[in-house]
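Peer 1: Next come a sequence and a model predicted from it.
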Amino acid sequence: MKKICFVMQSATPGTHMDYVYEMARVLHDEEKLPLTLILEKGSISVQPKWVIPQKFHLTPLRIIENFLLICSLRFTGHKTFYIHYSFLSAISAGIITKLFGGTVYYWNAGMPWQYKRPWVENLYQKLAFKMIDYLVTGAGALIPGYCDYYKILPDRVKVIPNWIDLSKINIDLSVRGDFRAELGIPESAPVLLFVQKLAKRKGAHLLPEIFDKVKKD
């Protein structure tokens, strides 16, 4: 079985990074995949042996440390690299796999071509996309943007929808009537709750179609 190097850009409690770490944990503990996690910034409350946090904070030292960590894992049999958002690790893994073999999967679902960045950062970003083998994103609607701006071939894009753990969400159905009364919504009226930014990458463009289906049903 191929060894996997999974890289997280940060571990900030209470953010979506909790789910990213949980995905890595499930793959390692429950699916029994030979996975090692590099954590660029932050820390895990209970840190298992398969998690390697970066120690340095100064940027030049962090860059060198990151490259050496990924290189050391490549020489211990890790040939598959999954990078979550980090341009730094995407470039490091890209260089190492081009020299010594391997495959780099890079997660990005933020429509970065719309952000205004200094030209140096834009150059660094474009280099990261050129160094990877596959882009992994969260929605098929984002694929044309990545392909057009970063010249990525469509067959080099993988889609993995975001997921949540419903067991960790407290659902109290008894308060539905209170909310309807507070907002002036009749009991018979269908309600669709969308808790996210009104952005295409969050699926906002699908809302009109969903509303129509809710009304018909």
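Peer 2: Looks like it arrived, so ask away.
Peer 1: Every contact and neighbour count from this point should use C-alpha atoms.
Peer 2: OK.
Peer 1: Shouldn't residue 37 be within a strand?
Peer 2: Yes - secondary structure of residue 37 (DSSP: H, G, I helix; E, B strand; the rest coil): part of a strand.
Peer 1: distance of it from residue 174?
Peer 2: 41 Å (C-alpha to C-alpha, to the nearest Å).
Peer 1: likewise residue 210?
Peer 2: 25 Å.
Peer 1: between these two, which one's more packed in?
Peer 2: residue 210 (13 against 8; other C-alpha atoms under 10 Å).
Peer 1: all strands for this structure, in order.
Peer 2: 3-8, 35-39, 51-53, 78-84, 103-107, 134-137, 157-159 (DSSP state E).
Peer 1: Export these to TSV and append columns for mean neighbour count.
Peer 2: Shown next, in TSV, are the strands of the chain (neighbours: other C-alpha atoms under 10 Å):
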stretch	mean neighbour count
strand 3-8	22
strand 35-39	22
strand 51-53	18
strand 78-84	23
strand 103-107	23
strand 134-137	23
strand 157-159	18
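Peer 1: Just put the ones you listed in CSV and tack on distance to residue 95.
Peer 2: Shown next, in CSV, are the strands of the chain (distance: least, C-alpha to C-alpha, whole Å):
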stretch, distance to residue 95
strand 3-8, 15
strand 35-39, 17
strand 51-53, 20
strand 78-84, 12
strand 103-107, 10
strand 134-137, 14
strand 157-159, 20
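Peer 1: and the longest helix seen in the chain, how far out from the chain's middle?
Peer 2: Using DSSP state H to define each element, the chain has its longest helix at helix 59-74. Relative to the centre of its chain, helix 59-74 is centred 21 Å away, using C-alpha atoms, centre = their mean, to the nearest Å.
Peer 1: Take this one as well and set it beside the first:
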Amino acid sequence: MRTESLPARSKVVYVIPHLSSEESEHFAHIPAFLAALGARMDVVALVERGTPPARLPGVRKVISTVGRSRVARLVRAFSAVRWCARTGYRTYFLRYSRFLLIVLILTYPLFRHRILLWRSGTADMVDGNRRRTLRHRWNDLFNTLLARCAHGFVTGPESMVPVMRARWRIPAHRMRLLYNDIDSDRFAPLPPDVRQEARHRLGWDDTEFVLLFVHRLSFRRGTRLLVPYLDAVRAELDRPVRLVVVGDGPDRSYLEQLGRGRADLRIMGPVPNQQLPSLYGAADCFLMPSYEEGFPRVLLEAMSTALPLVTTRAGGSADVVGPDYPFLCDVGDLPALIRMTTEVARLTSSEREALGVRMRERARERFSPQHVASMLEDIL
């Protein structure tokens, strides 16, 4: 009897810049995505920094290039690339990792691998009110040369494709679209009793309207707007208002100084990503007043927990929430941010529930790990 052999599974090395159990950055989302990707192809995870686990669901092998010195990291990285080549893994997908990108470019003549590089946003660019130093110019040139050495440049969402193409001077035929993903099982709405318990544990009163900001604390993310924004929202609403700020960055000390002695402003600092779902679930509204964005995962996190959000159209934000989302305003429009926040606060319980269901369904259907894994498989 004649039997047909199954098609060979694709192989990919997924490079992770940083991974640990206490991860506070968006790399904490990668394990759920790799589990979905591993159902479609053979995956090796190559971790550059952190304390990676020995095993990850869906991953054939976890390789760490963590070392105490650059030389040690370089040796481990070279050994990892050589092992991957010998076992048939010749396609690499990198998120932002410059170190591994350099290693792959240098070792390409030996192993002839394929490099797919993900980048989104313009956070590497110097603010318009700062002077571009020689160091800035050199980094810009060096990063551009590195990006153009990749065989494929991957970015998302849709509106960021032409932005990234122009930013890094990439030919159109080498551009690829790929979404960020969200684990909607982990980022899910809290049942009413669990939500109330979480608010009490956090010290939030039932009558308070709690605003949540989760992001890097920098000028680009709109952190200089937070205090005047909070004061204006408090003046508009006839109920107590609290702003909870989660994250770290150059503006943290600035915010802590302004918030000293204020009970309505709490700066929590960085929080491990594993602990964020309860914060989203306990809050009343998510705020993202960014001037600059790429593909903000924080919007996916808020959407998946059915938390109403107010955001600007920075970067690909409109693609994430949808252009018809009612609480989306222009970059830097503080009056609109204030007005939309008060509108969210005045939603009826049925209106709030309907909005939350709509946003959670969008997150689950459009940005699930399974759908994004399918997108990456098509790219490969």
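Peer 2: Thanks, I have it. The model shown is predicted, which means the values in this text are computed figures rather than measured ones.
Peer 1: hmm, back to that, which one of the strands of structure 1 lies closest to residue 168 of structure 1?
Peer 2: strand 3-8 (21.9 Å; C-alpha to C-alpha).
Peer 1: quick one: the closest one aligns where in structure 2?
Peer 2: Taken onto structure 2 by TM-score structural alignment, strand 3-8 of structure 1 occupies residues 11-16 there.
Peer 1: Give me the mean deviation of that stretch from structure 1.
Peer 2: In this overlay with structure 1, the average offset of stretch 11-16 of structure 2 from its partner residues is 1.1 Å by mean C-alpha distance after the TM-score superposition for structure 1.
Peer 1: and that stretch, how far from the chain's centre?
Peer 2: 18 Å.
Peer 1: what's the distance between whichever residue in structure 2 pairs up with residue 135 of structure 1 and residue 172 of structure 2?
Peer 2: Counting by TM-score structural alignment, residue 135 of structure 1 lines up with residue 153 in structure 2. Distance, residue 153 of structure 2 to residue 172 of structure 2, by C-alpha to C-alpha: 9 Å.
Peer 1: Tell me how far stretch 157-165 of structure 1 lies from the chain's centre.
Peer 2: For stretch 157-165 of structure 1, the distance to the chain centre is 8 Å (C-alpha atoms, centre = their mean).
Peer 1: swap in stretch 79-93 of structure 2?
Peer 2: That offset, for stretch 79-93 of structure 2, works out to 27 Å (C-alpha atoms, centre = their mean).
Peer 1: matching residues in structure 1 for that stretch?
Peer 2: With TM-score structural alignment as the criterion, stretch 79-93 of structure 2 aligns to 68-82.
Peer 1: what's the residue nearest in space to the middle of structure 2 in contact with, if anything?
Peer 2: With distances taken as C-alpha atoms, centre = their mean, residue 297 lies nearest the centre of structure 2, 3.5 Å away. When contacts are counted by C-alpha atoms under 8 Å, 6 or more residues apart in numbering, residue 297 of structure 2 touches 26, 180-182.
Peer 1: Alignment lookup: residue 145 of structure 1 to structure 2.
Peer 2: So, by TM-score structural alignment, residue 145 of structure 1 is matched to residue 163.
Peer 1: do residue 22 of structure 1 as well
Peer 2: Per TM-score structural alignment, residue 22 of structure 1 is aligned with residue 32.
Peer 1: now its match: how far from residue 179 of structure 2?
Peer 2: From residue 32 of structure 2 over to residue 179 of structure 2 (counting by C-alpha to C-alpha), the distance is 14 Å.
Peer 1: And the helices in structure 1, which stretches?
Peer 2: Under DSSP H, structure 1 gives helices at 17-25, 59-74, 87-100, 119-131, 143-150, 176-183, 207-216.
Peer 1: Could you export those helices to JSON lines, including columns for distance to residue 53 of structure 1?
Peer 2: Below are the helices of structure 1 laid out as JSON lines (distance: least, C-alpha to C-alpha, whole Å):
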{"stretch": "helix 17-25", "distance to residue 53 of structure 1": "13"}
{"stretch": "helix 59-74", "distance to residue 53 of structure 1": "10"}
{"stretch": "helix 87-100", "distance to residue 53 of structure 1": "13"}
{"stretch": "helix 119-131", "distance to residue 53 of structure 1": "22"}
{"stretch": "helix 143-150", "distance to residue 53 of structure 1": "30"}
{"stretch": "helix 176-183", "distance to residue 53 of structure 1": "43"}
{"stretch": "helix 207-216", "distance to residue 53 of structure 1": "40"}
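Peer 1: Of those, which stretch is the most buried?
Peer 2: Among the helices of structure 1, helix 87-100 has the highest mean neighbour count (mean count of other C-alpha atoms under 10 Å), at a mean of 21.
Peer 1: centre of the chain versus stretch 116-128 of structure 1, how much separation?
Peer 2: The answer for stretch 116-128 of structure 1 is 19 Å, by C-alpha atoms, centre = their mean.
Peer 1: What of stretch 296-303 of structure 2?
Peer 2: On C-alpha atoms, centre = their mean, the centre of stretch 296-303 of structure 2 falls 8 Å from that of its chain.
Peer 1: Correct me if wrong: residue 44 of structure 2 contacts residue 55.
Peer 2: No - contact criterion C-alpha atoms under 8 Å: residue 44 of structure 2 and residue 55 do not qualify, at 10.5 Å.
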